[in-house]
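>>> no FASTA, just this:
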C-alpha cells in the first residue's frame, strides 16, 4: 500500500488523476471533507461495488488509521486497483496546506 502526503494529493486532485474515498462517518464528513465518495468503514463490506475503478483511489479518514484498514479490506476484493492512503489523514491535510 502506498502512502501519499498531502502536498502530493493536492497535485493529484488538481490533475483529476485520482478518486477520493472518505471512510469516516457521515457526521465527520459533513464537518470537513476533501470531496469524493463517502463510504464509512463499517459499510465497506456491503458497498464496495459502488467504488469507481477507472483511476487510482486515495482513501482517507481522520488520522490515516481507518483508511489503512479499509485498503486492507478492499485490496482483497479489488486487487486490480491502485490504492493510496492519505498519510496522517485529513488532520495532516489541514495542517500542511493553507
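Thanks, I have it. Computed from a predicted model, the values in this text were never measured in an experiment.
>>> going forward, measure contacts between C-alpha atoms and count neighbours the same way
Noted.
>>> Find the residue at the geometric middle of the chain.
residue 59 (1.5 Å; CA atoms, centre = their mean).
>>> I'd like the next helix or strand past the helix or strand containing residue 67.
Element membership for residue 67, per DSSP states H and E: helix 65-77. For helix 65-77, the following helix or strand on the C-terminal side (DSSP H and E) is strand 83-86.
>>> another one to put next to it:
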C-alpha cells in the first residue's frame, strides 16, 4: 500500500497540486475537525466508489491511519484503484505536526 506523510500532503496543498482528499471518518468526527476533504465514511466507501477519482492521486485519511488503510485495501481489491495513498498517522499526525490547537478526540 502506498502511503503519504502529513508533510507531503501539506506540500501538495501549498503547491495547489491536483489531488482528491477523502476522509473516511464518521460525520460527527469530520464535524469536529477536518482537512477539507470529502467525507465518505468507511462503511459506505465501496458503495460510493464512483465519487473517487481514478485520473489523479487520491489521498485517503482518517483519525490515525487504520480506517483509511482499510479503505485503500477495499477499494484496490473491489474496484482496481491504483492511485490511492493512505495518509500515515491520519489527522492526529496533522495536528501534531501543524495544528496543535485542532480539536481531536
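Arrived safely, thanks for sending. This structure is a prediction, so every number in the text was calculated from the model and none was measured.
>>> if we can go back for a sec, what residues does the helix holding residue 67 of the first structure touch?
The contact list for helix 65-77 of the first structure (CA atoms under 8 Å, 6 or more residues apart in numbering) reads 1, 22-24, 41, 44, 48, 59-61, 81, 83, 85-86, 88-89.
>>> how big is the offset of it relative to the second structure?
After superposition onto the second structure, the mean distance of helix 65-77 of the first structure to its aligned counterpart is 0.7 Å, using mean CA distance after the TM-score superposition for the first structure.
>>> what ranges do the helices span in the first structure?
Ranges of helices in the first structure, per DSSP state H, are 6-15, 26-31, 44-47, 65-77, 89-96.
>>> Most tightly packed of these?
Ranked by mean neighbour count under mean count of other CA atoms under 10 Å, these are led by helix 65-77, which reaches a mean of 17.
>>> For that helix, what is the distance to the chain centroid?
10 Å (CA atoms, centre = their mean, to the nearest Å).
>>> Could you do stretch 80-97 of the second structure as well?
The chain centre lies 5 Å from the centre of stretch 80-97 of the second structure; the measure is CA atoms, centre = their mean.
>>> May I have the distance across that stretch, first residue to last?
32 Å (CA to CA, to the nearest Å).
>>> would a markdown table of the helices of the first structure with distance to residue 54 of the first structure be doable?
Below are the helices of the first structure laid out as a markdown table (distance: least, CA to CA, whole Å):
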| stretch | distance to residue 54 of the first structure |
| --- | --- |
| helix 6-15 | 15 |
| helix 26-31 | 24 |
| helix 44-47 | 17 |
| helix 65-77 | 15 |
| helix 89-96 | 23 |
